[in-house]
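1. predicted structure and sequence below. I'll ask about it afterward.
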Amino acid sequence: MVTVTEPKLIAGNANPGLARGIARRMSMHRGMSVGLVDARVERFNDQEIFVEVYENVRGEDMFIIQPTSNPANDNLMELLIISDALRRSSAGRITAVIPYFGYARQDRRTKARTPITAKLVANMIAEAGIERVLTMDLHAAQIQGFFDLPVDNLYASPVFSLDIMHHFRGRLDDMMVVSPDVGGVGRARELAKRIGAPLAIVDKRREKAGEIAEMTVIGDVAGKTCLIVDDICDTAGTLCKAAEILIEHGATEVHSYITHGVLSGPAVERITKSVMKSLVITDSIEPSEAVKACPNIRIVPTAPVFAQAILNIWNGTSVSSLFEHETLGPIYEGMYTSAA
């Protein structure tokens, strides 16, 4: 068996900035240069995807960095084809690093004659030769059970807690964490516990799909700085409406912490005009120029935590240690000062 010396990274076209950031962080940790494997991921004229790897990967521990964000189908196919190229090149082990796992919202049958696409995608990933998945804030935790291979699901909440304790230092007693719907209570409760804040819920009821008929605030938010917590922000309609309802119920400020900023359609315009003071997202999805230019959107990097998770997987050490903000503090040193 070939001895594996160093982890090797390869990236598709979904989020090259994050891939380069992970490589830089790993270089710092290793004290040596860690670069991306030289490869090309291109399209023929009919949009078929073609992959060619220019370096020897025989027996190597390979990590493919590729969120399956918009365009979800293209990015998913890139991931599968890169994996097939590595497998046929005798890579030792292939891990898919999928910061944003697309199709995760289709995790169950909500009505008759509909697919469970998240399970289909899990099957495709396994068939492509991927042996492990590393992701962040899966939309539904049960998706880990769709895979017959190890899945490490990182959480954004410890990173968010560092950010909150830094930016709201001295104001933590006035914080109120808010879940924008009943289904997200577990995620919001986790962050509330980390920063020692109470929890409120915005209960929404729909008359028909896509139309919110009524929103009710469960909990006393009067005089509080509210932090709305969720995993995905798509068109931002529900998020902006929830912020308005909180202000109407007496909240002094509303900020939002969302892991995956899909931000499609009118999302950026809505957020710009919203009563929200700020929206904090991660770079799990490559931000568009409009997102970068939006004055009340701030982006928190995930490269430090993904780089450490990749090194832990390669070393065979604990990934769950990264679930605590005490562990992440040194990793994000220089970005956040001590929040005593």
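-> In hand now; what should we look at? The structure presented is a predicted model; accordingly, all values stated were derived computationally and were not measured. Numbers count the residues shown, from 1 in each chain.
2. every contact and neighbour count from this point should use C-alpha atoms.
-> Noted.
3. the stretch 51-200 of the chain: helices as residue ranges?
-> 72-88, 117-127, 157-167, 185-195 (DSSP state H, counting those that start in this stretch).
4. got the buried residues for the helix or strand hosting residue 242?
-> Taking DSSP states H and E as the definition, residue 242 sits inside helix 237-248. Residues of helix 237-248 classed as buried by neighbour count (16 or more other C-alpha atoms under 10 Å): 237, 238, 239, 240, 241, 242, 243, 244, 245, 246, 247.
5. possible to save these as JSON lines with distance to residue 314?
-> Conversion of the buried residues of helix 237-248 to JSON lines gives the following (distance: C-alpha to C-alpha, whole Å):
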{"residue": "237", "distance to residue 314": "41"}
{"residue": "238", "distance to residue 314": "40"}
{"residue": "239", "distance to residue 314": "38"}
{"residue": "240", "distance to residue 314": "41"}
{"residue": "241", "distance to residue 314": "44"}
{"residue": "242", "distance to residue 314": "42"}
{"residue": "243", "distance to residue 314": "42"}
{"residue": "244", "distance to residue 314": "46"}
{"residue": "245", "distance to residue 314": "47"}
{"residue": "246", "distance to residue 314": "45"}
{"residue": "247", "distance to residue 314": "47"}
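6. out of the helices of the stretch 51-200 of the chain, which comes closest to residue 43?
-> Closest to residue 43 of the helices of the stretch 51-200 of the chain is helix 72-88 (C-alpha to C-alpha; 9.9 Å).
7. who are the packing partners of that closest one?
-> Other elements packing on helix 72-88 under the criterion 3 or more C-alpha pairs under 8 Å, 6 or more residues apart in numbering; DSSP states H and E are strand 49-53, strand 61-65, strand 93-98.
8. who's in contact with it?
-> For helix 72-88, the surrounding residues in contact (C-alpha atoms under 8 Å, 6 or more residues apart in numbering) are 12-14, 41, 49-53, 57, 64, 66-69, 94, 96, 102, 124-125, 128-130.
9. take this one as well and set it beside the first:
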Amino acid sequence: MAGVKLFALNGNVPLAQKIAQEVGLPLSPASVRHFADGEIAIDLDDSVRGADVYVIQPVSDPVNENLMELLIMVDALRRASAHTINVVVPYYGYARADRKARSREPITAKLVANLLTMDGIDRFIAVDLHADQLQGFFDIPVDHLRALPLFAEYFRKLNLPDVVVVAPDHSGTKHARELAELLHAPIAIVDKRPEADAGIIGDVAGQNAIIIDDLIDTGDRAAEAYTALAAAGAKDIYAVATHAIFSRGASQRLADLPLSQIVVTDTIDLPAEKRLPNMVTISVGQMIGQAIKLIATNQSIHPLFDFK
């Protein structure tokens, strides 16, 4: 693909390398330096004049540092006369602050979208945004990739009998139903109520339960879902999430649960100390690489969603 250049910042270099391998292009060189006071400096070691550039950077821990790296990189590319600047954000941090739930709250997801847009990006590519409507926060093209087909393919290969897909709360019902349709399985919902133990809506007794969520942060929601499913008589229980944030003791919390498997993707580069023996990591590198090839050649990315 003539005229296309790929850059990786510090957020998730292993994933960027997988994407580059799928695209069939090397990662272009760039230097990211930090001054003594923490300020970030970026130098492009190759010309990008007239190039269609793709920058790969999740907004994950350290969230603010990775976000500033991305903003500074975009500024450098724009000033270096890149033809188009396309940012690939496998995990979009601040996405949970997408509305005013209480008085005097910021909508930080919109703020970050504004910052990226005003910085001069031409296209935003993400995987499993916290809410689909976040695409509307951008006034530029957004390609919202989904990890759901990858999870469905994985569990089809496991060939589990008597599967039920479980939403960890009522807001996750749509996500659970989508996976259930791909697996031809029923759904159940964890019904959490104030000052009461969580219950289950649906039949899970004797079933292999798959808890599906977009992310695992502290692990509290997965733990509550596990407890409710175990009490309701579920057989083997699997926890599935696209983004493995794993903050504030999540790894230990999940390690204490006798989950059959924890299935995540590599949108976030999880350090070795947070990985668990029963964790399965599915790469989104091939999917993102295919998306870049389709976008760069002005083709529809719809085939990436055509999975039945």
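-> Sure thing, it's come through. Since we're looking at a predicted model, the values are computed, not measured.
10. mean shift between the helix holding residue 242 of structure 1 and structure 2?
-> Following the fit onto structure 2, the mean deviation recorded for helix 237-248 of structure 1 is 1.2 Å by mean C-alpha distance after the TM-score superposition for structure 1.
11. which residue numbers in structure 2 go with that helix?
-> Helix 237-248 of structure 1 corresponds to residues 220-231 of structure 2 when matched by TM-score structural alignment.
12. what's in contact with the matching stretch?
-> In contact with stretch 220-231 of structure 2 (C-alpha under 8 Å, 6+ apart) are residues 168, 190, 197-200, 204, 209, 211, 216, 237, 239, 250, 253-254, 257, 259.
13. give me the aligned partner of residue 146 of structure 1 over in structure 2.
-> By TM-score structural alignment, residue 146 of structure 1 lines up with residue 137.
14. and what of residue 219 of structure 1?
-> Using TM-score structural alignment, residue 219 of structure 1 pairs with residue 202 in structure 2.
15. neighbours of the equivalent of residue 119 of structure 2 over in structure 1, just the number please.
-> Per TM-score structural alignment, the equivalent position to residue 119 of structure 2 in structure 1 is residue 128. Using other C-alpha atoms under 10 Å, residue 128 of structure 1 is surrounded by 18 other residues.
16. can you get me a residue count around the aligned residue in structure 1 for residue 251 of structure 2?
-> Here residue 251 of structure 2 is matched to residue 268 in structure 1, going by TM-score structural alignment. The number of residues packed near residue 268 of structure 1 is 22, by other C-alpha under 10 Å.
17. sec struct for residue 268 of structure 1, please.
-> helix (DSSP: H, G, I helix; E, B strand; the rest coil).
18. next one: it from residue 29 of structure 1, what distance?
-> In this view, residue 268 of structure 1 and residue 29 of structure 1 are 36 Å apart by C-alpha to C-alpha, to the nearest Å.
19. do residue 76 of structure 1 as well
-> Counting by C-alpha to C-alpha - residue 76 of structure 1 and residue 29 of structure 1 are separated by 29 Å.
20. swap in residue 181 of structure 1?
-> In terms of C-alpha to C-alpha, residue 181 of structure 1 sits 39 Å off from residue 29 of structure 1.
21. repeat that for residue 164 of structure 1.
-> 26 Å.
22. surely residue 243 of structure 2 is in a strand?
-> Yes: when three-state DSSP is applied, residue 243 of structure 2 is found to be in a strand.
23. which of the helices or strands spans the counterpart of residue 193 of structure 2 in structure 1?
-> By TM-score structural alignment, residue 193 of structure 2 lines up with residue 205 in structure 1. Following DSSP H and E, one finds residue 205 of structure 1 within strand 199-208.
24. what do you get for residue 9 of structure 1?
-> strand 7-11.
25. what's the next secondary structure element after that strand?
-> Downstream of strand 7-11 of structure 1 (by DSSP H and E), the next one is helix 16-30.
26. now the angle between strand 93-98 and that following helix, please.
-> In terms of direction (axes from the mean of the first three to the mean of the last three C-alpha atoms, to 10 degrees), helix 16-30 of structure 1 departs from strand 93-98 by 120 degrees.
27. how far away from the center of its chain is helix 16-30 of structure 1?
-> 17 Å (C-alpha atoms, centre = their mean, to the nearest Å).
28. who touches it?
-> So helix 16-30 of structure 1 is contacted by 9, 11, 33-36, 65, 283-284, 286, 302-304, 306-308, 311 (C-alpha under 8 Å, 6+ apart).
29. picking that back up, more neighbours: residue 76 and residue 29 of structure 1, which one.
-> With neighbours defined as other C-alpha under 10 Å, residue 76 of structure 1 and residue 29 compare such that residue 76 has more, 25 against 16.
30. can you find the partner of that one in structure 2?
-> Residue 76 of structure 1 maps onto residue 67 in structure 2, by TM-score structural alignment.
31. give the aligned equivalent of residue 21 of structure 1 in structure 2.
-> Looks like residue 21 of structure 1 aligns to residue 18 there (TM-score structural alignment).
32. what is the burial count for its match?
-> 17.
33. next up, the contacts around residue 25 of structure 2.
-> 5, 6.
34. return the distance of residue 260 of structure 2 relative to residue 204 of structure 2.
-> With C-alpha to C-alpha as the criterion, residue 260 of structure 2 and residue 204 of structure 2 are 16 Å apart.
35. ok, these two, which is more surrounded?
-> Legend: neighbour count by other C-alpha under 10 Å for residue 260 of structure 2 and residue 204, higher for residue 204 (25 against 16).
36. wait, residue 235 of structure 1 touches residue 266, no?
-> Yes: with contacts counted by C-alpha atoms under 8 Å, residue 235 of structure 1 reaches residue 266, the gap being 6.1 Å.
37. so between these two, which is more surrounded?
-> Counted by other C-alpha under 10 Å, residue 235 of structure 1 and residue 266 do not tie: residue 235 has more neighbours, with 19 against 12.
38. excluding its backbone neighbours, what's nearest that one?
-> Nearest residue to residue 235 of structure 1, sequence neighbours excluded (C-alpha to C-alpha, 6 or more residues apart in numbering): residue 267, at 4.5 Å.
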